[in-house]
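Colleague: Just a sequence and a predicted model for now, questions to come.
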Amino acid sequence: MIRRKIRELIENKINELFGSISDLIFEVEKPKREIYGDYATNVALVLKNRLNKSPLEIAQKLAQEFEKETKIFSKIEVVKPGFINFWISQNYYIENLKKILEKKEEYGKIDLGHGKKVLIEFVSANPTGPLHIGHGRGAAYGDSLARILDFTGYNVTKEYYINNKGTQMIILGASVYLRAKELSGEKIEFPENYYKGAYIYDIAKEALKLYPDLLSMEEEKAIELCKELAIKIILEDIKNDLERFRVIYDNWYSETGLYEKNKVEEVINYLKEKGLIYEKEGAIWFKSSLFGDEKDRVIIRSNKEYTYFAGDIAYHYEKFKERGFDLCINIWGADHHGYVKRLKAALKAFDIDPEKLQIILIQMVNLIEGGEIKSMSTRQGEFVELKELLNEVGADATRFIFLSRSADSPLDFDIDLAKKQSQENPVYYVQYAHARICSIFEKAKENGWDEFNWGRANWEFLSNKEELDLLKKLDEFQDVVESASSLYAPYKLTYYLLELAKEFHEYYSKYRVLSEDKELTLARLGLCMGCKIVLKNALNLLGVSAPKKM
């Protein structure tokens, strides 16, 4: 929070001293060495050419103004060639601790979104099989991002787009049908590109039970029945897995619904009216190359079947033009990178700002067990299901580790590490800090502390370097939340949590919280409570629990 406050002060003082300056980009950063203060800014260097003055002169004028802010700064220093270094007063950090103790679960909230309507569409796996660990990473990312955006003032809707139309669905139905024939004793030749997982046998058994005359039906009808049953069973399985993973959607949006409501046809007619559709080789093409795509794209094949792209155009038109979202965020697997330009081209064709669609590509997950990487192939049925991972290590460890890297970085998920109950396991290390604080308060109650009146606390007792470091780290929380929200980067919170937990564990190992000195004890309990509140708030934004005991 102090970083934002310093930035606002700088902007106000510049306005007062030098007048309004537009498009001013400057840094407020933590110096690498403590001798240069708590924060530093390069604003005077940035203003050099704008004001035609030396950076030192600008910095000194600003510093004189900042020195008046005694409630915030204990010391200000100007160093060549024009940096301004700030030392934050302990009183400021104490006031922030009081704010944490007062606001509790509301602490850290900041209104960045001002109620802007945001749709986050994530996972959206074709209902052709169970969710695998790659889907799990996307699920953790999308759900955590939704929590963060909601916490920062956006009106968020979480949506799953069900791709239940097209060739893959037909192949799914045919895969079940062939397995049903096989289960009935018929020798079959199973095509290479059909779905081969064990779950297909399970669905085939259910199909034979529900439809005793399945194999005597006309094949096309039998495959259609198998397809519909497979979609229903797989979707139910997907929903159950996601609920176990603490991912609850506001909407499940069916692709077939777009066609039933004639949305796809309406959109194509709209593009035709604008002269953006043409026919070639029996297919219908969209002139996406006019809007930045590498080439034009087929939206209706020569066999009169709509492409996935046709449905996606209608879906996104409907998101913006009919449902009125201000921002749409799609979280896709990295293998969809070639799809981005064509979708943004479609938005341009509708006069929708393509920047209103943000696409986050999630890199792959390597699952490691016993030092070996497990292979994954959806068609061959060799993938690791999300439910297997949840059974093995639980939702907390799975979510935390999935969120420990940025989306554009591949992730190694070490199962053996995730199961360890030691400081090597990052989620255990963070959760243990929260549980440890809970145990401190349990022990305090046993020692006669039946109430904690923070208004009576003498905060001057928090004078050790480790206590000041903890106070500083607590103040950083809102800055981290702001960064995680603005950059769509939940991993900022996992890094922060590890830092906060580390500082707390080190403090706890060095100092006694509970002692005969009641004033000292109350102040230290207040600091611990501040840590507990922030740990819990940050864990909640990741969808990870904050246990009281471990």
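Modeller: Happy to help now that I have it.
Colleague: contacts and neighbour counts: CA atoms only from here.
Modeller: Fine.
Colleague: ok, the closest residue to A349 other than its chain neighbours - contacts?
Modeller: Leaving out its chain neighbours, the residue that sits closest to A349 by Cα to Cα, 6 or more residues apart in numbering is F291, at 7.1 Å. Listed by Cα atoms under 8 Å, 6 or more residues apart in numbering, the contact set of F291 reads 345-346, 348-349.
Colleague: tell me which of the residues you listed is nearest to D111?
Modeller: Compare each of the contacts of F291 with D111 using Cα to Cα and the shortest gap goes to K348, at 29.6 Å.
Colleague: Touching, that closest one and L357? I think so.
Modeller: No: the pair K348 and L357 fails to qualify as a contact (Cα atoms under 8 Å) at a distance of 10.9 Å.
Colleague: between the two, which one's more packed in?
Modeller: Higher neighbour count among K348 and L357: L357, with 20 against 17, using other Cα atoms under 10 Å.
Colleague: Grab the nearest non-local neighbour of the more buried one.
Modeller: Nearest non-adjacent residue to L357, counting by Cα to Cα, 6+ apart: C328, 4.9 Å away.
Colleague: ok now do the one you found, which residues does it touch?
Modeller: 118-121, 319, 356-358.
Colleague: redo that, cut-off 6 Å
Modeller: Residues counted as contacts of C328 (Cα atoms under 6 Å, 6 or more residues apart in numbering) are 118-120, 357.
Colleague: what about the residue lying closest to V43 once chain neighbours are set aside, which SS state?
Modeller: Closest residue to V43 apart from its sequence neighbours, by Cα to Cα, 6+ apart: F26 at 5.2 Å. For F26, the secondary structure call by DSSP: H, G, I helix; E, B strand; the rest coil comes out as coil.
Colleague: Tell me how far F26 lies from L45.
Modeller: Distance of F26 to L45, computed by Cα to Cα, to the nearest Å: 9 Å.
Colleague: Can you give me the buried ones in stretch 286-297?
Modeller: Of the residues in stretch 286-297, those buried by neighbour count under the rule 16 or more other Cα atoms under 10 Å are 286-288, 291, 293, 296-297.
Colleague: Quick one: end-to-end distance for that stretch.
Modeller: Chord length of stretch 286-297, first to last residue, is 5 Å (Cα to Cα).
Colleague: what's the spacing between that stretch and its chain's center?
Modeller: The gap between the average C-alpha position of stretch 286-297 and the chain average comes to 31 Å, counting by Cα atoms, centre = their mean, to the nearest Å.
Colleague: and here's the other structure:
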Amino acid sequence: MYIREKIEEQIKEIMANALNKSVEEGVLSIETMPDLFLEMPREKEHGEYSTNVAMQLPRQTKKSPRFIAETLVGYMETEGSYIDAIEIAGPGFINFKLKKTWQYSALKDIAVLKENYGRSDKNKGKTFNMEFISANPTGPMHMGNARGGAIGDILAAVAGWTGYEVTREFYINDAGNQIVKFGDSLDVRYRQLLGETVDFPKDGYQGDDITEHMKDFIGLKGDQYLTLESDARKKILVEYALEKNLTQIKKDLETYGIYYDVWFSEQSLYDSGAIESTLELLKKGGYAFEEDGAVWFKATSFGSDKDDVLIRANGIPTYFMADIAYHMDKFLNRKFDRCINVWGADHHGHVARLKGALTAVGVNAGQFDVVIMQLVRLLRNGEVARMSKRQGKAIALTDLIDEVGVDATRFFFNLRSPDSHFDFDLDLAIEESSDNPVFYVQYAHARICSIIRQMEEEVDKTVPLDYTRLTEKEEFHLLETLSLFPNEILIAEERLDPSRITRYTIELASAFHSFYNACHVRIEDPILMKARVALIEGTQQVIQNSLGILGVSAPERM
């Protein structure tokens, strides 16, 4: 248990004891004990923790919040605790100020746990499925996938740090209308390249990659499939191009630092009979009905304003039908304890109806969540950037990585919470200055490594390591920031917000730079020097750990 967990547990126990004693002695009349919540005040002068428990009790006690707060504080026994002082603020907030010595415990934990500092067993024994990107394999990876890739991969890492057994999964949309359109596009381009005069589909895929695939295919196979029946030829062309595309997608994602455990084929749901069995389950439960030749899901039974088509009148299942079968497979067949998807903002309306359908087939929809991701604008010189070398209107993921590098790409895409719009400044991402947040953090790490190398022979190993010699406000601020890391991981996982780790890493780098500017490490006092070296070694380790979660390198020299 980390120091902040110990402190929070201790304060809550003190609060609970005070509540119980006030009730036992008849000062307060409480029928239902309130939940005890602690928060960290924004203003440091208010202490390290605060509670609004007194605000929750006026209705029960028939007393004012201020009276309740004063009563509870009077019953709080803090001897031998981390608490230095308790103050009441405003109408009844109770603020807890801690003894300074608690902050040294974080440094001790880091020294012992090293690369594991920040990990917890909160979700040990549970399984976690992180499905993200899941782009149509009908073309190369593009900018629309880049942010989702960073968000999903970092959320998966965060989940792993909280104890989950994590599976990263890519859902391959290799069935349905988009594959039909893909096959039509390949077929026409194949025939055109072999001399036939045939019009290209109006809604077909017109990227250069379609032409290149068919040129390569003709180079390998010639015109031997030209006389083949159309559907059979399209099937062959699609299989060839999909394999090429998936190989390139995997390569691009690995360049981006993303490695999947499972590549799940949508087509496998059809081949295995999962679509049919899921449909039968919905019918059996009374949640599917036929109308106008189509089969519908009773979405209105789960709060939707309209029902949704599962099987079209032409007999072809909708994407929604496949999605139900796919998520049912995750929960009922593969038995994941928690499943998270990263979707674009245009899928927002799909969340509630899918949760309703999962409930209909017996899944606890509370175990399923969707991170809705807003779009990002790429800017260069203050204007929207046009970067693509190959994809026409689409900006390729590889173009972005070529431009600013993997580190900046992943870091910048997580500067804001997933549901926030933001502008990705390409000029700033490659700027070597403190204005560039990823450079700022990496430079802090490299600077610490440099100091440690230079002072390796100067630290007197015979003197004791005394953390209590760290007494400057910048030292305490850095210690306090280091202590926050385990909490930030837990909160990021609970709120599905990986940007908390990015922001924390920037705050830690800032705390280090402030310390470095105010406190010399190379000094004549050998005991204080040793303590300060230990402090920056702990900082170096936590920056490395946090950058590791982000999938960003921690350079030792810059």
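Modeller: On my side now, so go ahead. Because the structure is predicted, anything quoted here is derived from the model rather than measured.
Colleague: And the TM-score between these chains?
Modeller: Comparing the chains after superposition, counting by TM-score structural alignment, normalised by the length of structure 1, produces a TM-score of 0.93; 546 aligned residues with a Cα RMSD of 2.4 Å.
Colleague: coming back round to it: scan the contacts of F291 of structure 1 and report the most crowded one.
Modeller: Of all these, the most densely surrounded is A346 (28 neighbours; neighbours counted as other Cα under 10 Å).
Colleague: per the alignment, that residue corresponds to what in structure 2?
Modeller: Under the alignment defined by TM-score structural alignment, A346 of structure 1 is paired with A357 of structure 2.
Colleague: Let me know the helix or strand that its match is in.
Modeller: Counting by DSSP states H and E, the element that carries A357 of structure 2 is helix 350-360.
Colleague: how big's the offset between that helix and structure 1?
Modeller: Superposing on structure 1 and averaging over aligned pairs (mean Cα distance after the TM-score superposition for structure 1), helix 350-360 of structure 2 comes out at 1.5 Å.
Colleague: residues in contact with that helix?
Modeller: If you take Cα under 6 Å, 6+ apart as the criterion, helix 350-360 of structure 2 is touched by 302, 365.
Colleague: switch the cut-off to 10 Å
Modeller: Taking Cα atoms under 10 Å, 6 or more residues apart in numbering as the criterion, the residues outside helix 350-360 of structure 2 that touch it are 281-283, 285-288, 297-304, 306-308, 320-321, 323-325, 327-328, 331, 341, 343, 363-372.
Colleague: Following element in sequence after it, please.
Modeller: Along the chain past helix 350-360 of structure 2, the next helix or strand (assigned with DSSP H and E) turns out to be strand 368-373.
Colleague: Mean per-residue distance, that next one versus structure 1.
Modeller: Strand 368-373 of structure 2 sits 1.0 Å off on average (mean Cα distance after the TM-score superposition for structure 1).
Colleague: what's the closest non-adjacent residue to the residue sitting nearest the centre point of structure 2?
Modeller: The C-alpha lying nearest the average C-alpha coordinate of structure 2 belongs to L155 (Cα atoms, centre = their mean; 2.7 Å). Excluding the flanking residues, the one nearest L155 of structure 2 by Cα to Cα, 6+ apart is P498, at 5.8 Å.
Colleague: hang on, the earlier thing: turn the contacts of C328 of structure 1 into a markdown table, columns for secondary structure.
Modeller: Written out in a markdown table, the entries for these read as follows (three-state DSSP):
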| residue | secondary structure |
| --- | --- |
| V118 | strand |
| L119 | strand |
| I120 | strand |
| L357 | strand |
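Colleague: Which among the residues you listed count as buried?
Modeller: The neighbour-count test (16+ other Cα under 10 Å) marks 118-120, 357 as buried among those.
Colleague: Could I get the full set of strands for the stretch 251-400 of structure 2?
Modeller: Per DSSP state E, counting those that start in this stretch, the stretch 251-400 of structure 2 carries strands over the ranges 262-265, 288-291, 294-297, 308-311, 338-344, 368-373, 376-380, 383-384.
Colleague: Quick one: closest of these to Y440 of structure 2.
Modeller: Each of these has some distance to Y440 of structure 2 by Cα to Cα; the shortest is strand 376-380, at 20.3 Å.
Colleague: so how far does the closest one sit from its counterpart in structure 1?
Modeller: Mean deviation for strand 376-380 of structure 2: 1.5 Å (mean Cα distance after the TM-score superposition for structure 1).
Colleague: who's in contact with that strand?
Modeller: Under the criterion Cα under 10 Å, 6+ apart, residues 143-144, 146-147, 383-387, 395, 400, 413, 420-428 lie in contact with strand 376-380 of structure 2.
Colleague: against structure 1, where does it fall?
Modeller: For strand 376-380 of structure 2, the aligned range in structure 1 is residues 365-369, judged by TM-score structural alignment.
Colleague: got the buried residues for the matching stretch?
Modeller: Those buried within stretch 365-369 of structure 1 under the rule 16+ other Cα under 10 Å are 365-368.
Colleague: swap in stretch 485-493 of structure 2?
Modeller: Buried residues in stretch 485-493 of structure 2, counting neighbours by 16+ other Cα under 10 Å, are found at 485-490, 492-493.
Colleague: What count of nearby residues applies to the corresponding residue of structure 1 for the residue nearest to L155 of structure 2?
Modeller: The alignment partner of P498 of structure 2 in structure 1, by TM-score structural alignment, is P490. P490 of structure 1: 31 surrounding residues under other Cα under 10 Å.
Colleague: Tell me which residues touch P490 of structure 1, please.
Modeller: 140-148, 400, 403-407, 480-481, 483-484, 538, 541-542.
Colleague: how does it look with 8 Å?
Modeller: Contact analysis of P490 of structure 1 by Cα under 8 Å, 6+ apart lists 141, 144-145, 148, 403, 406, 484, 542.
Colleague: contacts for stretch 508-522 of structure 1?
Modeller: Contacting residues not belonging to stretch 508-522 of structure 1 are listed as 440, 444, 452, 454, 457-458, 461, 524-525 [Cα under 8 Å, 6+ apart].
Colleague: hmm, try it at 10 Å
Modeller: So stretch 508-522 of structure 1 is in contact with 433, 436-437, 440-441, 443-444, 447, 449, 452-454, 456-462, 464, 466-467, 502, 504, 507, 523-528, going by Cα under 10 Å, 6+ apart.
Colleague: Farthest pair within the buried residues of stretch 485-493 of structure 2?
Modeller: That would be F485 and E493, which, of the buried residues of stretch 485-493 of structure 2, are the farthest apart (Cα to Cα) at 12.6 Å.
Colleague: Check the alignment and tell me where the residue nearest to A349 of structure 1 lands in structure 2.
Modeller: Under the alignment (TM-score structural alignment), F291 of structure 1 maps onto F302.
Colleague: Please enumerate the helices of the stretch 451-550 of structure 1.
Modeller: Counting by DSSP state H, counting those that start in this stretch, the segments of the stretch 451-550 of structure 1 that form helices are 465-486, 491-510, 518-542.
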